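Student: give me a model of this one.
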Amino acid sequence: MSWQFEEEELVDVLEDEKEDEGRTLVVFNDEVNSFDHVIDTLIKVCKHERVQAEQCTYIIHFNGKCQVKKGTYEKLKPMKEGILDAGINAVIN
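Tutor: Model (predicted):
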């Protein structure tokens, strides 16, 4: 059995994969969760170092949101669910 693909099809597949890797996990500010809760959640769910989690939390507080992680949708989805389960609003863009 021989597989033959058009060059255009291969380019489309590679572009789709590249685009998927460019996803970002964004966390939003709210008036409910404490700094410590957000920091602890980013450490636990996103595997941030404490300093990185603290910096992201300050960005979230002052700018209303922060891109806390980049990657594929498949990699970011469980992180998003973990953040949502902690009561913090997050989306994948």
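Student: CA only for contacts and neighbour counts going forward, please
Tutor: OK.
Student: was I right to think residue 23 contacts residue 73?
Tutor: Yes: under the criterion of CA atoms under 8 Å, residue 23 lies in contact with residue 73, with a separation of 6.3 Å.
Student: what sits in contact with each of the two?
Tutor: Here residue 23 and residue 73 share the contacting residues residue 92, scored by CA atoms under 8 Å, 6 or more residues apart in numbering.
Student: now the other sequence, so there's something to compare against:
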Amino acid sequence: MSVQEEVLEELLTDKQETRQNEIVVFNDDVNTFDYVIDMLMNACDHDPLQAEQCTMLIHYKGKCTVKTGDYDDLEPRCSALLQAGLSAEIQ
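Tutor: Reported below is the predicted structural model:
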């Protein structure tokens, strides 16, 4: 294996190890803006502005990454969003 191949393999391995999971919330026709904002503040510890911006992205783009981190931290947050009636998943 050449030096370039070794460096490339090391970079790819490092990138995969540092990749974090993310909660993605999807748009729906059921929940109001205010409700989604409140749920993002409660479940994801967003401040009001951050929650509002994410809600706008969810509405206009169809989805938004609302939180990144370790799976163990994200799982209860995603569960809270799902229990609140939002469409969310960890990717």
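Student: for residue 32 of the first structure, helix, strand, or coil?
Tutor: Secondary structure state of residue 32 of the first structure, per DSSP: H, G, I helix; E, B strand; the rest coil, is coil.
Student: how close does it sit to residue 56 of the first structure?
Tutor: Remark: distance between residue 32 of the first structure and residue 56 of the first structure (CA to CA, to the nearest Å) = 17 Å.
Student: neighbour count: those two, which is higher?
Tutor: In terms of neighbours (other CA atoms under 10 Å), residue 56 is the more surrounded of residue 32 of the first structure and residue 56; the figures are 21 against 8.
Student: and that one, what's its match in the second structure?
Tutor: Taking TM-score structural alignment for the superposition, residue 56 of the first structure sits opposite residue 54 in the second structure.
Student: what about its match, which helix or strand?
Tutor: Following DSSP states H and E, one finds residue 54 of the second structure within helix 48-61.
Student: which residues in the first structure form strands?
Tutor: Using DSSP state E, the strands found in the first structure span residues 23-28, 65-71, 90-92.
Student: quick one, the first one and helix 50-63 angle?
Tutor: So the one you mean is strand 23-28 of the first structure. Relative orientation of strand 23-28 of the first structure with respect to helix 50-63: 60 degrees, computed using axes from the mean of the first three to the mean of the last three CA atoms, to 10 degrees.
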